[in-house]
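Trainee: task: produce atomic coordinates for the following.
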Amino acid sequence: METSQSSFRADRYWQIFQRHRIPAVAVFLAISTWGVISTAIKPNIYEAEGKLKFQKSNVNSSLTDVSHEFKVLAPVTDDNNLIATEAEVIKSNSVIEKTINDLQLKDRQGNPLKISNFCDKLNVYVISNTNVLRISYQYPDPQISKEVVNKLIANYLESNLITNKNEALEIRKFLEEQIPKAQQALLDTETSIKELKTKKQILSPQEEASKLATNLGDLEKRLTEARSEIINLNSQSKYLKEQLTMNAQQVLSATELTQSPAIEQIIAQLQELELQLNQEQNRFSENNPQTIKLQDEIRLQRELLAKQVKRVTDSQQEFSSSPQFGEIQEELTVEVIKLESNTIGLTQQIAYLAEIEKKLRQKAANIPEVEQQLTHLERELGVSQRTYELLQNQLNLIEIVAHQNMGNVRVISYATTPNTPVSSSSLGYLSTISLGLISAAGVVYLLEARDSYLRTIKEAKQLFGYNWLGIIPSFNKTELSAIAESDNCSTPPLIVRDDPGSSVSESYRMLQSNLRSLNSDRQIQTIVVTSSVSGEGKSTVAANLAGAMAQVGHKVLLVDADLHSPVQKNIWDTEGDYGLSDLLADNLDYRLATETAMNNLSIISSGTISQSPGNLLDSYRMKDLMHYWSRVYDFVIIDSPSLDKAADAPILGRMADGVLLVVKPEEINRSQAEFAKETLEHSGQNVLGIVFNNINPKVDAGGHYYHSLEKEHDVLPQAQLSSGSEEEFWATIIGVSQKSPKLQLSSTINPQQLLDIPVDRLEDTINHLEQDLAELTALVQEQEDELLMKSQIVRKLRRKVKLASIPERFSLEEELAQEQEIKQMLEKTLRGQRCNLARKRQIICQYQEIIQVKQT
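Mentor: Below is the predicted model:
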């Protein structure tokens, strides 16, 4: 299957080339001739080459590092474009001009070689995945090509060295200008840090923050304890005052006593003595001298406190005269005074601690700002330090590079004198021929794209959309033995009559078989044969189709209704005086115009040419004739004018059972085909299908043209008969059949003629028929196998369509439709072949019965 499709595509391409061979060959010859001449006069070209290896230079590296710090412009020297940049430097005007001057290069006129001409022969490119640059130069003289490459490399090396030194000097100058600035920036940053720490009195923000947090915690603890102590003292003082039942004046006096400095001093000493006494009592007993001494000092201090109170309040008599003012009240009063004094002290202490807390919190609030400023300055200090160190290091490096005579390129290989030219004549000829072939193919493609003619069956089927009923293959008259002897080459041949064993005759028999299969749906007897344009062979198809129908035993009438350009009279070589136009115009009996062309086939020619054939055909007389003919004959074939010539075909098509459209690819363009289709559709024609005429089976049958067209078969046994007329032989058979009840043959011929037919002749005829039956049986089996294979292909395509994606489904559905159409055509053809096979078997049985009857 794949081999046949490939062969079909090759034949299809060859057919396309044949259509446009003249312009394609002209273009090919023109380009090839020009290329051959150019290659022949072109001198040999030699190419010398050298190679350079590149690496990043120290100068460029230094300048790049410094430029990153100071945001200044520097040459791009990364590995990706270093070599590409240097390649452009090699092709620069200055390097090339110096090379031209050094070698005194001249053009053909003796003038100094131009830079553009030099660059046309120069090739500089990077070897992929390497740091190697290849430099080549092409010139007819191999020695000059070598010298050019080596001189170009030398000039580039010199230029590269000078460029590196100049870059080093520029960088050195730049560094010497920047180092003092960087040093001053470093000192300024250090001074700013020192001033900030001095002003804020912070050496380390982190340590200072930690210390402040600890101090604030201690202050809050002390403040809490002091406030708690004040609450405790106030509670005790309140209670003692209630126990002393002191009035307001007394309370006021007690308050004044607590505010007296002398009393405060005595109270303080009293509290200290009481504390010491408490400690001594814990250490010693009550009789210890030290304890006794402290008790005496406390008593003296209490007495001194009482005297001082009396003196301050100036109310000694009031206190002494009061009967309640005894020793206990005195002690309570002293205790109240001590409590009030302690409360005042704690209040002052809380105020002092609160002030300290406020200052510490203010200092802590300033630490983040100071820390931010200090961090910024320290960052600037780091940047300044690195910049200064970088500049100093690069300056030292530049000092070393400036005194070196090294570049960033090394010569891997110098050019040598080439021995073999790069431009070969054979290569030039091959390139020229290839270019010519490509150009010719392009011309063929453009012409084919602009071609508006229908070239293939597929294009015609897609445009018309009708079922195709048969394919009539193309042929040469020299290929057909019976037709080759004819002298009249302009008359369309009658293949089915003159060469019934040919493949073309078999195709007409297939066509009539397919038309008969249409009778299962609708009775079809009158068929109008037409075409889109003149020259598609409709008259030839009509004549041979009528002959094929007559050969299988149908009674057929062929009517030449092409009153514009009739040809049926010439095809059948009839001599009648009347025709269709005479029947319609003069109301003559149709039998006057009817002539017998062959067995079971009658023909009515066109008759006298009329000036208004459309009026004659579109008449009641024509309708009556067609109605009558359909009752007398099995089939009526009407040859009508083409659709582009007149409206006769649609007129006759409305009277007939259907229209058979003949299409000849390469004879009709798309606009003519569309016009024909619109004409048929608008006139409401029953289009039976399409007959493709003059088709090359190897090119345009899609690989599915039936094998039966390649073999010679006869539908009737007449080709196997020897001497003697066909009518005589059949008359003899019919006469014998009267003695056999199994035979159903006509009895119109005298049965006595059978007595003169020898038995051996009948046996030879049976042998020929059996041989023909075997070949036809093999043919039917081949078609059965082909139909089975086609059915499998259709099933596979249906499964693919179900599983295919949307983009693939369109092409698969189109392919499926084509395969189904071919399968249907195979089924129709196979039905006709089966009928032929059954008919041949019946004929053989009849012959055998006749022999048995005659022998008995």
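Trainee: from here on, just use CA atoms for contacts and neighbour counts.
Mentor: Noted.
Trainee: what about I527, which SS state?
Mentor: Here I527 is strand, with the state taken from DSSP: H, G, I helix; E, B strand; the rest coil.
Trainee: I figured it hits A656, correct?
Mentor: Yes: the criterion here is C-alpha atoms under 8 Å, and I527 meets it with A656 at 6.0 Å.
Trainee: nearest residue to V801 other than its sequence neighbours?
Mentor: Leaving aside its sequence neighbours, V801 sits nearest to R809 (C-alpha to C-alpha, 6 or more residues apart in numbering; 5.6 Å).
Trainee: name the element that neighbour belongs to?
Mentor: helix 806-855 (DSSP states H and E).
Trainee: can you give me the neighbour number for the closest residue to K555 other than its chain neighbours?
Mentor: Of all residues not flanking K555 in the chain, N600 sits nearest, at 4.7 Å (C-alpha to C-alpha, 6+ apart). As a burial measure, N600 scores 19 neighbours (other C-alpha atoms under 10 Å).
Trainee: wait, what's in contact with N600?
Mentor: By C-alpha atoms under 8 Å, 6 or more residues apart in numbering, the contact set of N600 is 550-551, 553-556.
Trainee: and it, how far from A542?
Mentor: According to C-alpha to C-alpha, to the nearest Å, N600 stands 15 Å off from A542.
Trainee: before we move on, the earlier item: in strands, which of the contacts of N600 appear?
Mentor: Using DSSP state E, V556 are the members of these that sit in strands.
Trainee: which members of the contacts of N600 are classed as buried?
Mentor: Buried members of the contacts of N600, scored by 16 or more other C-alpha atoms under 10 Å, are 550-551, 554-556.
Trainee: any chance of TSV for these, columns distance to L837?
Mentor: Formatted as TSV, the buried ones among the contacts of N600 follow (distance: C-alpha to C-alpha, whole Å):
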residue	distance to L837
A550	18
Q551	15
H554	17
K555	21
V556	22
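Trainee: nearest residue to P421 other than its sequence neighbours?
Mentor: Distances taken as C-alpha to C-alpha, 6+ apart place Y46 nearest to P421, at 4.5 Å, with adjacent residues excluded.
Trainee: for comparison, sequence B:
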Amino acid sequence: MAVNTENDSINFRQAWRIMKRRWLAVTIVLSSVVGITGAVTFSQTPIYEAEGKLLFNKANLYSSLTGITEGQNIDVPGINSNNPLETQAELIRSQPLVQKTIDALELKNSKGQPLTIEEFSQKLKVTGVKGTEVLQISYRSSNPKLAANVVNTLIKNYLENDIRTNRTEVVAAREFISKELPEVETKVRSAEYGLRQFKEKNRIVELQEEAKTSIKNQSDLADEIIKSEAQLVNISSQIQALQNQLGFNSRTAVALYSLSQSTAVQQLLNEFRSSQDKLAMERTRYSDEHPIVIDLANKVQVLRQQLELRVVQTLGKVQNLNERDLQIDPLKQNLTAELVKLEVERTGLSNRVATLGNAFNLYKQRAKILPSLEQNQRQLERNLQVARQTYEQLLRRLQEVQVIENKTIGNARIVSEAQVTNRPVSPKLYLNLALGGFLGIILAVGAALTLEALDGTVKTIEEAQELLGYALLGTIPRLSVSRHYRNRDISTLPIRDNPWSPASAAFEKLQSTLEYTLPDQVLKTIVITSAIPNEGKSFVSANLALAMAQLGRRVLIIDADMRCSNQHQIWKVENSQGLNEILENKIDLQTASRKVANNVYLLTAGTTPSNPFATLASPRMNALIATAQQEYDFVIIDTPPVIYAADALVLGKLVDGTLVVVRPGAANSAISQEMKSLLTQSTQRVLGMVINDVMDETDSYYGYGVQKGYYRLPVTK
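Mentor: As a prediction, the model looks like this:
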């Protein structure tokens, strides 16, 4: 972002000029504010502040008692660990300590009555030093010794109360812990019993190891079941093949195999068959009524019954077996034995598969309840652990409290006691005066700017340039009496009477600048006017004529301000006849004009006509200007102010250009803008403006000339 230092410099100079113009208002406001501030400051009673400091032991503030309250949520009276320094500050400001200090020192207020706690608290300040464990205690009073005594007494009362409170808190803590310890011990035992009972009920030794073992056993049982089932299928296939080959099922095979292996059955069977053979032989020889046949038939019958009884005894139940099945050949006997063996193996494998399945299901059911058992066990173990930790902490805290109870210690110690000071903290003389001066400067500047804003006159060159927008052709300084002319009057013709003055140099510069206003033609006739009277248009006209005459040019001054002519007074000549008489065709220019200086001729206004505007607007005025241009090198027409008469607007159209004179402090902004509007509407050729009566002698041009001695009086012989 660019900074326009030139504009800033201009604004600063403008503000400085405003301050200089309004110096009286600035001085009054500034001196008033500073004076009031000083009076108020010196009228106040000096207030002194005494200060003491306490250092707190962090270990004591966050004591073992605090550890119990934080860890076990036990409410011990008097303990607060959220912000210990604020807690101690509130204790220092507490009513009992404050009242005890007031009573000890017999403090009184301004009315002679005992000081109240509220009045005391307003003068007391307790703050913590940031980043430390230090509390700063200060008290203000008009008596410096009393302020120090108050702080020291308050600190003493606090320390005594702190020690007494600590002892009381420790005793309360010991009693509380002693009361809670049996209950916590009971909780520990209850938790231990509950955990043990849970393990016994659920047959728990080590759940993690049991879970690992259960998974492994389930895997092994699954493998064994698969193998046994495969063997069972194989044996069942073999049994089915043997049953098909023998023609009977396994149950019959078992029965026949058992009977074939029974000696008693086989002996009875052999005897039975032998008796049958004999009976059959005898029947061939004898009739059925023969005693031998009858005996043999009875014997066969008895043997049959005995054989059936023996079969029942051997098999354990009645079997529908033929006599031929009771005795089989060796081959069939071997197959039957093999079938019986396979049946036994199948039965064993079936039992094994069932047993393994039951075991697998038991492990599986156990595995399902292991997570819930583990969760319950952990909860019980946590309860036991918390109970044990609480019990151990209470035991440890009880020992610490018993040790602390036998000591007399406090939370703080004195870092520095309050000292009597002779330097008041209120009122702050230099600060108040500085603030008063600063406020006075602001108010003074504001007053100056306000007065400047209410005053609508054009005061500076910059304001004139911004308002009118005309080219600045020259600035004429205010005329003053130098130290060489201390006993002389100020001349209205400094070019003639004081050629070494800054005003003379300003007019010389003005006539030089006018030469370049019309680059395309030679400037010979100009109208000099202003917005209102007393802006110095006649003064400028006369001195500009002298400045041009110094270059050897014949210059004519026409005083066209018939309403209020002034040129004859400046040049100190008669005004009996002049411009009015020429326009009335009574005399000619040669007769009416007068030589007032070397190469300078003056045509006065003459007698005042009844209608000056009509007189100046007549064709003879145009002819007069044309004649003057032929006879003179330069013609200057002094006209009335634009606001009061239209003469300048008419004459401005008859000449080469118009020169506007502006005097700071004379015309206001509205009038100057109205003048510009009139000149613009009348299509005037405004050459520029001249700022007259500039009183700022510090201007670089004029100041340089005065300081360096360029304008000195000539040496007289």
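Trainee: what TM-score do we get after superposing?
Mentor: Comparison of the two superposed chains (TM-score structural alignment, normalised by the length of the second structure) gives a TM-score of 0.67, and 648 aligned residues with a C-alpha RMSD of 5.9 Å.
Trainee: am I right that C119 of the first structure is in a strand?
Mentor: No: with three-state DSSP as the criterion, C119 of the first structure is assigned helix and is not in a strand.
Trainee: which residues touch it?
Mentor: Neighbouring residues of C119 of the first structure by C-alpha under 8 Å, 6+ apart: K91.
Trainee: if I look at it, how far off is V504 of the first structure?
Mentor: 69 Å.
Trainee: which non-adjacent residue is nearest the counterpart of L103 of the first structure in the second structure?
Mentor: Taking TM-score structural alignment, the alignment pairs L103 of the first structure with L105 from the second structure. Of all residues not flanking L105 of the second structure in the chain, V150 sits nearest, at 7.5 Å (C-alpha to C-alpha, 6+ apart).
Trainee: my guess is the one you found meets A104, correct?
Mentor: No: between V150 of the second structure and A104 there is no contact under C-alpha under 8 Å: 9.4 Å.
Trainee: show me where the first structure has strands.
Mentor: Ranges of strands in the first structure, per DSSP E, are 46-54, 122-126, 132-139, 409-413, 468-473, 526-531, 556-560, 594-598, 601-604, 635-639, 658-663, 687-695.
Trainee: and of those strands, who's closest to K796 of the first structure?
Mentor: Set against K796 of the first structure and scored by C-alpha to C-alpha, the strands of the first structure come closest in strand 468-473, at 23.9 Å.
Trainee: residue with max distance from the center of the first structure?
Mentor: S321 (123.8 Å; C-alpha atoms, centre = their mean).
Trainee: what sits against that one?
Mentor: S321 of the first structure neighbours (C-alpha under 8 Å, 6+ apart): none.
Trainee: if I look at it, how far off is S315 of the first structure?
Mentor: When distance is defined by C-alpha to C-alpha, S321 of the first structure is 10 Å away from S315 of the first structure.
Trainee: please apply the same query to N160 of the first structure.
Mentor: From N160 of the first structure across to S315 of the first structure, the span is 117 Å (C-alpha to C-alpha).
Trainee: and if you look at Q404 of the first structure?
Mentor: Applying C-alpha to C-alpha, the value for Q404 of the first structure to S315 of the first structure is 112 Å.
Trainee: pretty sure V527 of the second structure sits against L654.
Mentor: No: V527 of the second structure is beyond contact range of L654, at 9.1 Å (criterion: C-alpha under 8 Å).
Trainee: ok, and the closest non-adjacent residue to L826 of the first structure?
Mentor: Nearest residue to L826 of the first structure in three dimensions, chain neighbours excluded: L787, at 6.4 Å (C-alpha to C-alpha, 6+ apart).
Trainee: how about that neighbour, what's its match in the second structure?
Mentor: Matched to the second structure by TM-score structural alignment, L787 of the first structure sits unpaired.
Trainee: which positions within stretch 367-385 of the second structure qualify as buried?
Mentor: Buried residues in stretch 367-385 of the second structure, counted by 16+ other C-alpha under 10 Å: 367, 370, 373, 377, 380-381, 383-384.
Trainee: which of those lies closest to S576 of the second structure?
Mentor: Using C-alpha to C-alpha, N383 comes nearest to S576 of the second structure of those, at 132.5 Å.
Trainee: hang on, the closest one packs against A191?
Mentor: Yes: taking contacts as C-alpha under 8 Å, N383 of the second structure lies within contact range of A191: 6.5 Å.
Trainee: one step back: so the residue nearest to V801 of the first structure makes contact with R799?
Mentor: No: contact between R809 of the first structure and R799 fails when scored by C-alpha under 8 Å: they sit 10.9 Å apart.
Trainee: tell me which of these two has more neighbours.
Mentor: For R809 of the first structure versus R799, neighbours defined as other C-alpha under 10 Å are more numerous around R809 (15 against 10).
Trainee: how close does the residue most central in space within the second structure get to K299 of the second structure?
Mentor: The residue lying closest to the centre of the second structure (C-alpha atoms, centre = their mean) is K130, at 21.6 Å. Counting by C-alpha to C-alpha, the separation of K130 of the second structure from K299 of the second structure is 131 Å.
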